[in-house]
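In: Pasting the sequence and the predicted model now:
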Amino acid sequence: MGSLLDKLGKLVKEDYNLERSMKRDIESFSEDLAKIHKDLPKLEKLDGLKIWVDEVRELSYNIEDMVDSFLLHVELDSSSSGFREFPREGLKFLENDMITHRPIGDVIRDIKNHVQAVADRQKKYNFSVNDVIADPTAKAPIDPRMAKYINKKQLVGIEAPTDELIRLFGEDGGVSKQELKIVSIVGLGGLGKTTLARAVYDKLKAQYHCRAFVSVGQNPDVKKVLMNILFALGKKFNDLDVLQLIEELQKLLEDRRYFIVIDDIWDSEAWDPIQSAFPENSLGSRVITTTRIHPVALATCSAKSKFVYRMKSLSPEDSRRLFLRRIFGSEEASPDTPREEEISVDILKKCGGMPLAIISIASLLAGEPASTWDYVRKTMGAMTDGDDVEKMKQILDLSYIHLPDHLKTCLLYVCMYPEDREIDKFDLLRQWVAEGFVITNGRLDAVDLAEKYFKELINMCMLEPGKIDDYNNEVLSCRVHDIILDLMRSKSSKENFIHVIDGSKDETGQIRRVAFHYNDKEDTGISGSINKGSLSHVRSVLLRRTSLVPRFQEFQYVRVLHLELELSSMDLVDLTGINRLFLLRYLKVAPLRPFGYSLKLPNKIGGLQQLETMDLDYASLEKYPSDIASLPWLSHLSSRANAEGGIALPDRIDRLTSLCTLEGVCIYRSSVENIKGLGKLTNLRKLAICSAKFRQTMEEEEEIMRVDALHSSICMLASNLRILTFGISSEVSMLDVGCWSSSSPFPQVSHIRELNLLCCEFEKCPEWIGQLHHLYKFLISVKEVADGFSIVARLPSLAYFKLVTFVKEEKEESVVIPGRGAFQALKHLIFHCEKVSLTFEEGAMPKLEKLDMQLRWDMTCEFLPVGIDHLQAGTLKEIWLRVHWHPSCPVEGSQDFDDDVCSAKCNDNCEHKEPVRRLLEGAFKPHHHTADISISFVDYCYVGDEFDEEDGDNELTSTDSSTSDEEDGDNESD
């Protein structure tokens, strides 16, 4: 209701030239609504008021729809000629599947009468907030000390189970060490099965050629699981059935050593087809499964119960350590008073050693007085009594009740997403904003405030961190524990907040938000059971069915439209009717897996005046609608991985002054005038340029004009720009930015944090890079390394650095990395310069955690790094050595390239790989025996877009690979 009250306030204060009587009516019912809004969180706790509370919620939804319809058809008018609406017809509303027109005065009087009736009913039955027992946790703020999420280093009690599970991999149990071994982790929900599996996976994954981590969930989709495994291994198959997917996976894994985790299995029947995809190849492959159900664990593991690992609850000592660390930030701390100490002991007993329960309760108590601790102790049920999962939900419900109202709303919204889904943070934030959950006070941008909410939910452990940028400690995605998700869905259903359509029940009544969690092939008449009128006032829609896409035109009040579809290159998504969704603020179209598809947009979308986000992943689209520049609130315009090599900048782009994100635009498709217009987008924070496919058809003079215009625009944007990326698909389309070598597009004081110049042609690293003191991630390709290292070494914040040489006749060079004052913050170095020898002086790169180097097989000995022992042995955790195996092979993408021929040449020389492998192991392993060392033999050089291990498990790393831990076909994990 907060967003409604905000809009009503604007309606009265701003100059809409409403009649005085109308303004008085709005002020009157706004006061009543504000009082109800203030009392509602307490009144809904009283028995017998559910019908009244539900009526208030529905009324607020209906009023907001009416207000939005009014605001849509009026405009500020300083000439006092009144407001604009449909001529003599009043406002348009969708009622009972019919379009009706009503005068604004009648609408306002109706709203006033409805609000008065609700307020009168409260007075009639004499219920008030005085009837509600005070809840000492209800108004507690989020503890400001909890500024960061709990990372892996802060896990408690994980070391011993991790080592025990790895030892289990090596036990005989009637299974040879080289045979496929499947270990199952079994235990109650909330005990940490997934956390343990992930810890083992992260520790061992570099020792295997292929690896993947996928979830199954309570409603298993075997085809989706198999496709997710193949996708994690770098393969894309969209149009195959289950048997074909099994065959593809078997072929892919039959001669490779693999490590796969299948998380959260509920049904042994779903396991059988998944297991059949894992070949018995006697290469020491390993599989981990996790489940809550012991018979399922027995069905999935090797040698029956010998390879079942039973999760144990935390010991009293570890429980206390986790509790104190979560509350005080240190396990050495202790409660302030003897009373708090006594209460904490009782609370921990009730948590029964369950990590999820301990973390949840500790997050609730952080910064709270002893009275709140005592209240929580008395309210908690014990985990040792009754149904453990239900008791866990009761404990989690205490944390939910403690949340401020705006965080409760944001948390409930995650029910839109399927179980076990990793949710992109920026998608979620923009959806919250589009729904009106985030009300700014003028000091913070709405998305920035939404990110603050996101961090608070992470800190309260209601959301779990997913992908994390290790270089600036930023959470990029999140997950929801299935017990928390079950609890949220139960609450969401009771409050008519979100309806999940999965065929489990019939949907009746007015639906406000809907998520279709099934695709076309899974539909067995589910969609036919949905009443058409029940969707007429829907606000958020998540669709996974292409056949339902045409129905979006029914959603006249939709704010968020998220199409997440099973698509292939032959599919067409027709959105030509979208220009009639006048309240739409968020549009995202994306395939479930990264396949290109055809997308059809209307020629004009100027009617979508509220649109804030347009995100079109992998779409085959050459241009945006002609009037897109007329959308005043458009903040995020993106077409990542565009199948056409990038979209032309729209005409009059300089009018899109609200833009913060612009991705997937092609300067070779764009006019010089529009490239210059980029410079006027002073709110732009992220710019991703595409230059593929079209340069070879362009005159040199035209190209120079475009590059110069781009340089000029970036100069104008640079003071606010945070991320700048150039992306292409092949060497022939690299951007010639010769003028940039000496002329910096960035001012002396720049806040640029990420800069990807891999696809730009630089002779050597420009000197102006050295002045970008906030840069933490930098990628560049050069013809000559020269003094580039000394320039980059001075950057104080640089944590990630990738350097590539892209010429065939690479110059032989030597680079010395000093031990003091250089690369003091660097954590990840990717050095793909085959004819450049590195020397590390003592103390060089003291924080380096990952080293990735590319070498030529015939010159490996000459260009082995010197001083590798000077890198911190305890800090360096991963070493990736990629040997470019056949230097005579042409570059991928060139006319002479032939995949089959190149692969044959490499495979013919397999017997020569062993000496190279031994050479590399001898150089690195003695000094870094605790690091995961992976040696890969690649068929040809990758030129163009970044290949980055951290961006996903990309687990099929090469044609042939080995690890430093393998000796005589064995592995220390066996």
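Out: Looks like it came in fine. This is a predicted model, so every value here is computed, not measured. Numbering: from 1, shown residues only.

In: contacts, neighbours, all on C-alpha from now
Out: Will do.

In: for the residue positioned nearest the centre of the chain, what are its contacts?
Out: With distances taken as CA atoms, centre = their mean, residue 424 lies nearest the centre of the chain, 2.4 Å away. For residue 424, the contacting residues are 476, 477, 478, by CA atoms under 8 Å, 6 or more residues apart in numbering.

In: now those in JSON lines, with secondary structure, distance to residue 779 and neighbour count?
Out: Below are these laid out as JSON lines (DSSP: H, G, I helix; E, B strand; the rest coil; distance: CA to CA, whole Å; neighbours: other CA atoms under 10 Å):
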{"residue": "476", "secondary structure": "coil", "distance to residue 779": "20", "neighbour count": "15"}
{"residue": "477", "secondary structure": "strand", "distance to residue 779": "23", "neighbour count": "20"}
{"residue": "478", "secondary structure": "strand", "distance to residue 779": "27", "neighbour count": "20"}
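
In: Closest to residue 316 out of those residues?
Out: Residue 316 has its nearest neighbour among these in residue 478, at 29.3 Å by CA to CA.

In: My guess is that closest one contacts residue 466. True?
Out: Yes - using CA atoms under 8 Å, residue 478 is in contact with residue 466, at 4.3 Å.

In: who touches both of the two?
Out: 422, 423.

In: Closest to residue 719 out of the contacts of residue 424?
Out: When the contacts of residue 424 are ranked by distance to residue 719 (CA to CA), residue 476 comes first, at 24.3 Å.

In: Against residue 546, how distant is the closest one?
Out: Distance, residue 476 to residue 546, by CA to CA, to the nearest Å: 28 Å.

In: Put this next to the previous one:
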Amino acid sequence: MESAAKSIASKVGQVLVDELQDIRGVGNKVVHLRDELATMNAALRIISEADQDKVDHLVREWEKQVHDLAYDAEDCTDTYSLRIIRPSPPPPDDFAGNKLIFSWAGYLLGRAKRVARYPYEKLVLQRTLAADIKDLLARTTTISERRVRYGIDRAELPRAASFIPVSASSISASALRRAHNPDQFVGITDQVSALAVKIKAADQDEDDKSLKVFSIVGFGGLGKTTLAMEVCRQLDKEFPRQAMVSVSQAFAGEKDVKGLLVRVLQQILKEKQPNGKQTITEGEAMGTSTTQGNQLHVDRMDVDDLSKKIKELLKQTRCLIVVDDVWSLSSWEAIRGRLAENNCGSRIILTTRIDEVAKAASVSEYFVHHMKTLELEASQKLFVQRVFGSTDCPSELKVFMDTILKRCAGLPLAIVSIASLFGSYRSAEGIEMWERVSRSIGSQLENHPNLEGMRRLLALSYDYLPHHLKACMLYLSIFPEDYVIAKDRLLYRWIAEGLVTEKRGLTLLEVAEEYFNELISRNMIQLDKCLHMDFGLGEVEVEGCRVHDMILEVMVSKSQESNFVCLVGRQHGGMSHSRGKIRRLSIHDNNHDKKHHARHVIEAMKLQHVRSLTMFQSDGLGKLLDSLGEFKLLRVLDLNDCRALQNKHMRDVCRLYLLRFLSLRGTRISVMPRKVGNLEHLETLDIKNTGIGVGLPRTVAKLSKLECLRCSTWLLPRGLGNMKSLRILDTGILDGHNVQLVTQEIGKMAQLQEIRIIIESNFQTGEFIQESLPMLSTSLSKTSILRSLHLEWNPSPTESAINFEFLHGVNPPPPLLQRLSLIGRIIQLPAWISLLTHLTKFEVGWSQLAGDQLFGVLCKLPNLQTIQLGEYSYVGPKLVAHEDHSFPVLKILKVSLCPTMIIFEEGSMKKLETLAFVVDDMNMNVLGLENLENLKEVKIRGKDDNQAMKHAVVQLKTLSESKPIKVVVDELSYVPSF
């Protein structure tokens, strides 16, 4: 929380002293203010690291006053800088002849007048700033005196047990997986079995095949959702069609019912996946998926249509639907009325924290499962596993562990959260930390804990975070409940807000990733996958995270208490309007109650100090978008999927000169003004899935601080090499117009870590492009820290293939490359691929490889986990994994429409867990599956009338009878690749 004070202390030293040193009597005051703020920054850190039981309301109020002062000082300097450095408007460029001459003449005359006035205007601004500095300094004196007057004493704030920071290197991949893997959840096996038996027993009555509802009830943190997921996993065979949807507190009205039914429909169209999750694609949500020969335009369906479609699909099939986190009886009644009977023995599992909802949903108490807390033995097992792994708790620490577990009262989430505090204190040397935590949990959980007690317990996990993680954790309160946050989006937002502190030898992005991993390791957030729709790649899965509902509630409470974030939406009721100046504004959803509609709440606010604006919906908020130009101090503008954003708003957006993070992903804009090049502080620009296309202006290349650029397509301009800070370039176009100008400049981008390039050719330009591509291989040899490379050829219908043989000239190859995707003709893989020791994923398509050119080159790579073979990637009659193709860690192999026979010899691909392949109308045989020692799952996709498909299914099911293999069949009316 002290980041603002730290930032302004630095900024005063850099800017104000130079500007004001000539104004009599002010220079010393600036230095004095800088020193006062630096001292207050230290005081804020002391409060942050203090034992939170000793931080009373008086200290909290003083803390908020210091924060406000720091923010106001930063706003003061930023406002001054804006008025001094604001660029003059360029002359018009859309006139010809004499009009252009007169236009230039008028521009130059106006510029001359402004230059003549500049010394006077600057002096006025300096004096205004000097007055503001004096006022700020007076406030520092008043705040300092107030601390003394009310007896806020540092000695009365004992420091909490210090934490050893968990570095990125100390968090192993297995630990991260364990942190969010439901299979590691201890102590619910008996409950899973009991509920599964009840559901199966309901099938014994042959005369009663009606839909039955089973309820799981208990307060937050007991593991209701985990229990439901485990039951679904046990009942895979009985219920091949499954769906899981979350409701949340904010559920209300026909709009929310429609969204829930859409998610149910999307999932029951597919058979249950073995990991318990269903893939939900944006393409399906927009009505572009095709199933059983009919295109489902779900975006055009109303609630009645969706309900009828679900009933139709389940006419002859039973399904299992989990409706998670129902908060009210009215919400359940709205949902239940739309899930029609099918008399096939379908089941619903409902989870809720409210007893009345559970009793109303289920016909008898027999169908209601009351969540139990963990027995002491299970609690100990879970705690010891989280803290010590497979070892036992040292005898010196056992007494403290017993005290902690008694107060956790068998709450799984509480146990996991508290256990995460001791990751660096596994020996008797950390006994002071163990004693302090065991003493400070409090007595509120000793009897029957309620929701408030749970909040207090989870707040303890936050209170014991290192100071640098507290603001990052509070920042997550910006996002709605059950929202999966893309990892790079979160990290770049942290950086833009100044929440990430520099470390010697590391970039800010690397430090931010350390923060992310540390929060994962402390079980404050959970790893998850975020699905994006990419116009060029289709559905793309990226790493993300989510926050447990109960932890999010704690963060929302704390962020509003400290005025860290202002939340607007029905989910937050009367607490949405923050007291004091609003610095971060997050708009979640509208309230159908006109009195509390988001528009009315926002119109009553003063927003001139907002530095972060996030909109998760925009209905009725056109006036706010029309006023974007007034948000002069804005650093973060996140309008993901804001459908109300229009081209007319972009002119105002390009005047927000302090912007560091700008996301317009999924909006309807089609024009980006050239003035975007004036956003000189911009670090992240995301315009994926917009209508801008290749029309992103060349002025973007002027953004010297830009680190992340994500767009659907961008015709790479001359001057690209000036973007020295760029780390992520997704996606750039090379064609006959720019191939010679740009390919050499890519080698000048020393910070580049991820690049996706599409090569576009036609009959006229193909030969010229082919001759120019060796320059690209030279540039790639200079990208020494590149992690991800995607090269794709996008031909015209009449064009012969661009040859990727130029890649043989890459010398040396990027040594840190982790992901390599080559979509274009290359009949022989470059020898340097076998040197990529960090490579984890390899994809190839249209390459026409043959013989041993594929597995023979890749089989020795020590970290290769995924191989994806696209269409026509292999042209031989059979693809053979020989005995010596062991692949040390390969887990996933995907094959789309290439060989007619795949053979796995004994000893090949020993670690392979998932095999997925697509078959077309040609015959296809897969031989030797029994030789894949670790195979757990086979996915097969093809036309529903395909004989080869039917033959493969029979073959796989025969094998699964003797080997525990999950067979997933996806029958479609057309055959897409993976």
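Out: Perfect, I can see it now. Quick caveat, the model's predicted, so the values are computed rather than measured.

In: hang on, the earlier thing: could you single out the nearest of the contacts of residue 424 of the first structure to residue 31 of the first structure?
Out: Using CA to CA, residue 478 comes nearest to residue 31 of the first structure of the contacts of residue 424 of the first structure, at 38.3 Å.

In: For the residue mapped onto the closest one from the second structure, which residues are in contact?
Out: Aligned by TM-score structural alignment, residue 478 of the first structure pairs with residue 545 of the second structure. With contacts defined as CA under 8 Å, 6+ apart, the neighbours of residue 545 of the second structure are 484, 485, 486, 487, 525, 526, 527, 528, 529, 530.

In: swap in residue 688 of the second structure?
Out: The neighbours of residue 688 of the second structure, taking CA under 8 Å, 6+ apart as the test, are 534, 664, 665, 666, 710, 711, 712.

In: how about the third one, what's its partner in the first structure?
Out: Looking back up the chat, that one is residue 665 of the second structure. In the first structure, residue 665 of the second structure lands on residue 590 (TM-score structural alignment).

In: what about its match, how many residues close to it?
Out: Per other CA atoms under 10 Å, the neighbour tally for residue 590 of the first structure reads 23.

In: Check the gap between it and residue 500 of the first structure for me.
Out: 20 Å.

In: How about residue 637 of the first structure?
Out: 28 Å.

In: ditto for residue 639 of the first structure
Out: For residue 639 of the first structure relative to residue 500 of the first structure (CA to CA), the value is 28 Å.

In: who's more crowded, those two?
Out: Neighbours per residue, other CA under 10 Å: of residue 639 of the first structure and residue 500, the larger number sits with residue 639, 25 against 22.

In: what's near enough to touch the more buried one?
Out: 615, 616, 617, 618, 619, 646, 647, 663, 664, 665.

In: mind running it again at 6 Å?
Out: For residue 639 of the first structure, the contact set (CA atoms under 6 Å, 6 or more residues apart in numbering) comprises 616, 617, 663, 664.

In: for residue 7 of the first structure, same thing?
Out: Contact criterion CA under 6 Å, 6+ apart gives no residues in contact with residue 7 of the first structure.

In: Can you tell me the element residue 539 of the second structure falls in?
Out: Taking DSSP states H and E as the definition, one finds residue 539 of the second structure inside strand 538-546.

In: State the number of residues packed around the alignment partner in the second structure of residue 497 of the first structure.
Out: Per TM-score structural alignment, the equivalent position to residue 497 of the first structure in the second structure is residue 564. Here the number of neighbours of residue 564 of the second structure (other CA under 10 Å) works out to 24.

In: And for residue 295 of the second structure?
Out: By the measure other CA under 10 Å, the count of residues near residue 295 of the second structure is 12.

In: Kindly report the same for residue 384 of the first structure.
Out: Residue 384 of the first structure has 12 neighbours, counted by other CA under 10 Å.

In: ditto for residue 115 of the second structure
Out: Counted by other CA under 10 Å, the residues lying close to residue 115 of the second structure total 12.

In: again, but for residue 553 of the first structure
Out: When neighbours are counted by other CA under 10 Å, residue 553 of the first structure registers 17.

In: same question, residue 134 of the first structure
Out: Count around residue 134 of the first structure with other CA under 10 Å applied: 10.

In: any idea how far it is from residue 45 of the first structure?
Out: Distance from residue 134 of the first structure to residue 45 of the first structure, by CA to CA: 11 Å.

In: Same check on residue 184 of the first structure?
Out: To residue 45 of the first structure, residue 184 of the first structure is 43 Å away according to CA to CA.

In: Which one's more surrounded, the two?
Out: residue 184 (30 against 15).

In: Which position in the second structure pairs with the more buried one?
Out: Residue 184 of the first structure maps onto residue 215 in the second structure, by TM-score structural alignment.

In: Please point out which of the contacts of residue 424 of the first structure the second structure shares.
Out: Contacts conserved in the second structure for the contacts of residue 424 of the first structure, using both residues aligned by TM-score structural alignment, their matches' CA atoms under 8 Å: 476, 477, 478.
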